[in-house]
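Visitor: Below are the sequence and a predicted model; questions follow.
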Amino acid sequence: MRSKKMTGGLERAPHRSLLQALGLTREEMDRPLIGVVNAHNEVVPGHIHLNTLADAVKAGIRMAGGTPMEFPVIGVCDGLAMNHEGMHFSLVSREIIADSIEVMATAHPFDGLVFIPNCDKSVPGMLMAMLRMNIPSVLVSGGPMFAGSARGKGADLITVFEAVGKAKRGQMDQAELDELECKACPGCGSCAGMFTANSMNCLSETIGLALPGNGSIPAPTAERIRLAKHAGMRVMDLLAKGIKPRDIVTEKSVHNAVTLDMALGCSTNTVLHLPAIFHEAGLDLTLDIFNQVSRATPNLCKLSPAGTHHLEDLHAAGGIPAVMTELVKKNLLHLDVLTVTGKTLGENLADLKAAVTDHEVIRPIDKPYSVEGGIAVLYGNLAPDGCVVKQSAVAPEMMKRTATARVFDSEETASKAILDGKIKAGDAVVIRYEGPRGGPGMREMLTPTSVISGMGLGSDVALITDGRFSGGTRGAAIGHVSPEAAAGGTIAYVREGDQIEIDIPARRISLLVDDSELEARRKSMPLVRKEIISPLLRRYARQVTSAAQGAVLSAE
């Protein structure tokens, strides 16, 4: 056992003395030591209840003969960090989470790990650490929030963001906005739609690193507590069988993850996180695979923001296993991949007798919402290395459009212009210098996209950025433009009034400016260099790679 580096032999008497100071007995030291990575804090609604789940995980570990040892990691609420300087630190936190777990689990050599994340960066950060450490591990998330309700209509956080635009245009009064604010987020859990946190929690289940139910069981339920106990027991079984994360994560499981991503209509942020996660396993996930799989995978679900359903509806309809049973009908999944149950994906589905119970929430494979998956990667002279759009949330009239560029060098200036009514139908709001390096930190653009929708422009205005979008974004929101402006990408040389051709079905995005003019602009238009005050952000900007590579940090 790894933990014997810390507990075994005569020369480890000082180490055992320190463990005795924790109240551990020699019997507990002789058992496998299991690190319990808990992202609990009193800031993030998705994390406020994680201590309850940590207690359940520890109970499961003890029931199975192990000794749990809990330690914390940070977590950022993207909603609270939105549209101010805090958002510079959100994506950065993913790397800090992974690194801090490596520190704790190497300095204190645990025999196994159970990871308890929930929100946007804690899930991919923990999965990155899991694959990097490669010791027996299970992930069990905090689960989704229940949807809210206001004036007889379903609501979630995105409803409130979009309501700001409605209030601005006089479509909603202050009293209604106040009521919505109070009722949209009724309690603990990750925000109720298929936003980034829930996307990653569902895909963790699909990859095989979390137990069935991880993605959809609502947060404040006894079922979620039972799942956490089972996660604690499962890690002990994985330890006994010698099954490690990299035994589970293979090229086949990568394909399964992207397939479910397309069927569910997940957040565009999965295109940022999946390459970073699989990079830790030595697997190369290029943007091309998203288009290849999307072409072959029908979109079976339209959860908020693409539709009106929420995660609780998906769970009631059979959850992720039910979605997978539909995909199996067209042989779209590899069923022979291993999972943390110790069984293959096919065996899990057979044991669960998974089936769809509501074909409005999970469409039959032969009657999908669309014949292609939820995400598309576009290429062209504006994005030679690619950019990403959640096509399942784009209005039909915006799937193919030539728009007039309205150019902004920051999210704040763009948001002000939108709120001041300066953006009109037919415009393409271009927000640049918000990429991984140029932001720095690749801020999410939920405020401008939600205000565009709230002001009734979602079917008439595109938003194009080298930054990224919240999983709650809908409309023709095209992000991750690569290379980014700060790296000298074409987006740095777009001018006010340029025409941009968007053709999502053809996977094309083009700046309608000839090559000679672009070359002249490259020589005459200097790149914007932002002053970066934070030492952390300065280091990050120097080390971060392109969004097309998952915005991982360079090892150089």
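Guide: Sure, I can see it. None of these values were measured; they are calculated from a predicted model.
Visitor: rest of the way, CA atoms for contacts and neighbours
Guide: Fine.
Visitor: Need the contact partners of stretch 270-284.
Guide: Outside stretch 270-284, the residues within contact range by C-alpha atoms under 8 Å, 6 or more residues apart in numbering are 124-125, 127-129, 131-132, 196, 199-200, 246, 249-251, 254, 261, 285-287, 290, 388, 547-552.
Visitor: Can you flag which of these belong to strands?
Guide: Under the assignment DSSP state E, the contacts of stretch 270-284 contribute Val388 to strands.
Visitor: Wasn't Ala492 part of a strand?
Guide: No - counting by DSSP: H, G, I helix; E, B strand; the rest coil, Ala492 is not part of a strand but helix.
Visitor: so what's it up against?
Guide: Per C-alpha under 8 Å, 6+ apart, neighbours of Ala492: 432-433, 484-486, 527.
Visitor: just the buried members of the residues you listed?
Guide: 432-433, 484-486 (16 or more other C-alpha atoms under 10 Å).
Visitor: which among those gets closest to Asn348?
Guide: Glu484 (42.1 Å; C-alpha to C-alpha).
Visitor: show me the contacts for that closest one.
Guide: Counted by C-alpha under 8 Å, 6+ apart, Glu484 has contacts 432-433, 435-438, 466, 490-492, 546.
Visitor: Could you check how far it is from Phe469?
Guide: 15 Å (C-alpha to C-alpha, to the nearest Å).
Visitor: buried residues in stretch 414-429?
Guide: For stretch 414-429, by 16+ other C-alpha under 10 Å, it's 414-415, 418-419, 423, 426-429.
Visitor: now Arg401, nearest residue through space, not along the chain?
Guide: Leaving aside its sequence neighbours, Arg401 sits nearest to Ile502 (C-alpha to C-alpha, 6 or more residues apart in numbering; 5.2 Å).
Visitor: this is the comparison structure:
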Amino acid sequence: MAMARHNKPSLMIYGGSIKGGSNLGKPVNISTCFEAHGALMYGKITEADLDGIVKNACPGAGACGGMYTANTMATGIEAMGLTLPGSSTTPAESPAKMRECLRAAEAIKICLEKDIKPRDLITKESLENALVSTMVMCGSTNSVLHYLAIAHSADIHDFTLDDFQRVANKVPVLADLKPSGKYMVADLVDIGGFPAVLKFLIHAGLINGDIPTVTGKTLKENVWGAPSLDPSQDMIRPLSNPIRETGHIRILRGNLAPGGAVAKITGKEGRKFTGKAMVFDKEDDLNAKIFNGGIDPNENTVLCVRYEGPKGGPGMPEQLKSSGALMGAGLRNVALITDGRYSGASHGFIVGHIVPEAAVGGPIAILQDGDMVTIDAETNSLSMDVSEEEIAARLSKWKAPRMKVNRGALAKYAYLVGDASHGAVLDMF
């Protein structure tokens, strides 16, 4: 975003991913800790088990190791041509990451000589590459906010929330990566890193290899020498055997989200869920309920956290404790919905970014305990079984709560920020 705003020759150097941890011979990572906490609360593991996981989950430096938000954005930005080849999957502590830092000087020189500026590279076509990358790699829902905000910073006005669903309809999930899969992002180095993946996707016609990049070459030229994916590896599935035939990120609409919502549904948890609403006005209240064993494992429940959106949060604070704890506790009868956002490490039946948010009087503000809620990834809908007349009656009685912050920069942010369906950006004029 900063590169797009100042629009001077620039490139991004990604800090790199962390290595996977190991505890008692089993792979662990940051999300394992949150899931283990939930497992402890429901009596599935001991304090000693949790302690071992926490001590071994993060064995060194680097971004969270699955296809969480950082790695999602790094692969997407590499697919946009804004980094050197391999930046997104070169581990943080590897000698190759130091060599990348040294090679950056040569690339910046080329950008200066050829006057290659960020807005020459951040285009509708390169953003499309980023969306394809996110679907193929089973990336984070946070990418929706970030790509929309990047487009806004680059004054690309024909890139919208609907583009995500359009791409999801035609692009499969191929990467078996955590949080819902088997491998860590650092493992991709063993099969040639992200350049090998890009080479495969360009050959398959899913990625546009003709876009320009910071090297002065096209994306296709950048990955020409990358190894081809070995058919015997199972980190990146062939097109003939996808993990999911279409994208896992779904844009939902309905009487609970007339302005849109974002779901992350791989298909492993099913594609439709209906349950009774249990409503919370802040994430801490939900966490307390979960950790006190207050969720019935025998009844389908849709847990709703509201007033956590761009204005209500303010700033959409990341939610991971609740989703991680539910997975660790083995509560597969539960879905989560919110006008806030989730960590990229979250998985399960989750929906975020509900628009309009509760703080501005969106329908989520008048959802009540016991209302039946349906999440449908086939029809891309999010609805409550409440009539239009009843919704209107409830909204007529709703009163906006006092803002959590009433002075300073954060209060100004809450006053000026737009909705999540447009990237939660500030439009001051």
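Guide: On my side now, so go ahead. This structure is a prediction, so every number in the text was calculated from the model and none was measured.
Visitor: and Leu264 of the first structure, how many neighbours does it have?
Guide: Residues within reach of Leu264 of the first structure, counting by other C-alpha atoms under 10 Å, total 27.
Visitor: corresponding residue for it in the second structure?
Guide: Mapped onto the second structure by TM-score structural alignment, Leu264 of the first structure lines up with Met137.
Visitor: Quick check: which element contains the residue of the second structure positioned farthest from its centre?
Guide: Within the second structure, the residue lying farthest from the chain centre (C-alpha atoms, centre = their mean) is Glu113, at 35.8 Å. Using DSSP states H and E, Glu113 of the second structure falls within helix 95-114.
Visitor: By how much does that helix deviate from the first structure on average?
Guide: When the first structure is overlaid, helix 95-114 of the second structure sits 0.8 Å from its aligned residues on average, using mean C-alpha distance after the TM-score superposition for the first structure.
Visitor: what's next to that helix, contact-wise?
Guide: 9-11, 13, 15-16, 84, 87, 90-91, 116-117, 214-216.
Visitor: Could you pull up the residues touching the spatially most central residue of the second structure?
Guide: Nearest residue to the geometric centre of the second structure (C-alpha atoms, centre = their mean): Ser140, 1.9 Å. By C-alpha under 8 Å, 6+ apart, Ser140 of the second structure lies in contact with 67-69, 72, 134, 264, 343-345.
Visitor: Just the closest of these to Ala409 of the second structure, please.
Guide: Checking those against Ala409 of the second structure by C-alpha to C-alpha gives Ser343 as the nearest, at 24.3 Å.
Visitor: Show me what that closest one aligns to in the first structure.
Guide: With TM-score structural alignment as the criterion, Ser343 of the second structure lines up with Ser470 in the first structure.
Visitor: Now do stretch 169-183 of the first structure: which range of the second structure does it align onto?
Guide: With TM-score structural alignment as the criterion, stretch 169-183 of the first structure aligns to 42-56.
Visitor: Residue in the first structure paired with Arg103 of the second structure?
Guide: Counting by TM-score structural alignment, the partner of Arg103 of the second structure is His230.
Visitor: Quick check: its match vs Ser470 of the first structure, distance?
Guide: 31 Å.
Visitor: What of Ile502 of the first structure?
Guide: Relative to Ser470 of the first structure, and taking C-alpha to C-alpha, Ile502 of the first structure is found at 21 Å.
Visitor: and the gap between the counterpart of Gly142 of the first structure in the second structure and Val185 of the second structure?
Guide: Counting by TM-score structural alignment, Gly142 of the first structure lines up with Gly15 in the second structure. To Val185 of the second structure, Gly15 of the second structure is 13 Å away according to C-alpha to C-alpha.
Visitor: go on, Ser228 of the second structure?
Guide: For Ser228 of the second structure relative to Val185 of the second structure (C-alpha to C-alpha), the value is 18 Å.
Visitor: all helices for the stretch 51-200 of the first structure, in order.
Guide: Applying DSSP state H, counting those that start in this stretch to the stretch 51-200 of the first structure gives helices spanning 78-81, 90-107, 122-133, 157-168, 174-183, 196-207.
Visitor: could you dump those to a markdown table with distance to Met445 of the first structure?
Guide: Formatted as a markdown table, the helices of the stretch 51-200 of the first structure follow (distance: least, C-alpha to C-alpha, whole Å):
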| stretch | distance to Met445 of the first structure |
| --- | --- |
| helix 78-81 | 11 |
| helix 90-107 | 12 |
| helix 122-133 | 19 |
| helix 157-168 | 11 |
| helix 174-183 | 20 |
| helix 196-207 | 13 |
